[in-house]
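J.: here is a sequence with its predicted model. Questions after.
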Amino acid sequence: MLRKKRTRGPQGSCSAVAKRGFTLVEVVAATAIAGVGIVAAMSTFGAMNAAMARGLETEKMQRIADEKFDEIVATGEVPNTPLSGEVTGTDFVWNAESATTATENVTELIVTVRRSAGREDSGIEVRGLVFILPTSTGAAGGTP
């Protein structure tokens, strides 16, 4: 039976092979790999933050468009010509216009909200049908 001999160096310590730690090259390689991982994680966090900001902005524009649509319907002032304006406290602008439909006294109302500057494709559009009461002209037909 063969036994493996342990060799002892000076002062009774184990040989250089037995007490070997990390070399400088291994430390540099591990640091580089860790650095690449950290950079990848940080860029992922940046992309997630940008996506979240776009989502919040889209949600805010949707709420503004819904509110403006409801306001126009509630006041009964469906525009014959396009209306527009700025949303106070934001960098959004709104636009409202109407389109005729095949049904009498029913108009399609289109409200669009978008950024006042920047991306043109970043708008939100809300569409809906609005019934407009016919205005009576002349005397009512009936017996007095």
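T.: Happy to help now that I have it.

J.: only C-alpha atoms from now on, for both contacts and neighbour counts.
T.: Will do.

J.: relative to residue 105, how far out is residue 135?
T.: 10 Å (Cα to Cα, to the nearest Å).

J.: what does residue 18 give?
T.: Look at residue 18 and residue 105: by Cα to Cα, they are 94 Å apart.

J.: if I look at the residue lying closest to residue 100 once chain neighbours are set aside, how far off is residue 77?
T.: When the adjacent residues along the chain are set aside, residue 100 lies closest to residue 107, with 5.1 Å between them (Cα to Cα, 6 or more residues apart in numbering). For residue 107, the distance to residue 77 (Cα to Cα) stands at 12 Å.

J.: put this next to the first one:
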Amino acid sequence: MLNNERNKRRSRRGFTLLEVAVATAILAVGISMGMGALSSMSNTEVRARQSEKMNLLAVEKMHEILGLGDVVNQQTEGTLEDYGEPDLKWTLEVAASGTENIYTVRLTIEKDNGTVSDPSAEVSTLLFVPPDSTTSGTGATGGTG
């Protein structure tokens, strides 16, 4: 009788092979999901940094363009090699705003040969060009917004 009770206690002490296999499978699924989440967070951080850098470059390039003066007759596209980013391109659009002597200036920065899912940055502002400066090509004021 004592041996029988001792055997029952011994058989209840450990885990069965099936329990260990199920626990291992659950642990493996949890670890793989955690690694996937970390990878996704890392990719999101990289995209956020790229987007922030592109926004800062867009503002800086807009200031440069506005500082040159004759925005209406300036170059409308180029690369950002001067800023150490040869794989980024910028595009400038100048359009009449509907109000006399006021133009909408829009600068877009995106990856050269990029895809739709790549980050991009856009900065726009209104620009007042005094009536006499459209013929002489001097003096323009504006700000980014």
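T.: Received, thanks. Remember, it's a predicted structure, so these values are computed and weren't measured experimentally.

J.: for the two chains, what TM-score is obtained?
T.: The TM-score (TM-score structural alignment, normalised by the length of structure 1) is 0.77; 128 aligned residues with a Cα RMSD of 2.2 Å.

J.: so which of residue 107 and residue 77 of structure 1 has more stuff around it?
T.: Taking neighbours as other Cα atoms under 10 Å, residue 107 of structure 1 and residue 77 compare with residue 107 leading, 20 against 10.

J.: thinking the more buried one is in contact with residue 130, fair?
T.: Yes. Between residue 107 of structure 1 and residue 130 there is a contact under Cα atoms under 8 Å: 5.3 Å.

J.: quick one on the thing from earlier: which one's more surrounded, residue 135 and residue 105 of structure 1?
T.: Just comparing residue 135 of structure 1 and residue 105: by other Cα under 10 Å the higher neighbour count belongs to residue 105, 12 against 6.

J.: what's residue 29 of structure 1 aligned with over in structure 2?
T.: When the two structures are superposed using TM-score structural alignment, residue 29 of structure 1 falls opposite residue 22 in structure 2.

J.: how close does the helix or strand hosting that match sit to structure 1?
T.: Secondary structure assignment for residue 22 of structure 2, by DSSP states H and E: helix 17-67. With mean Cα distance after the TM-score superposition for structure 1, helix 17-67 of structure 2 departs from structure 1 by a mean of 0.9 Å once superposed.

J.: done for today, thanks.
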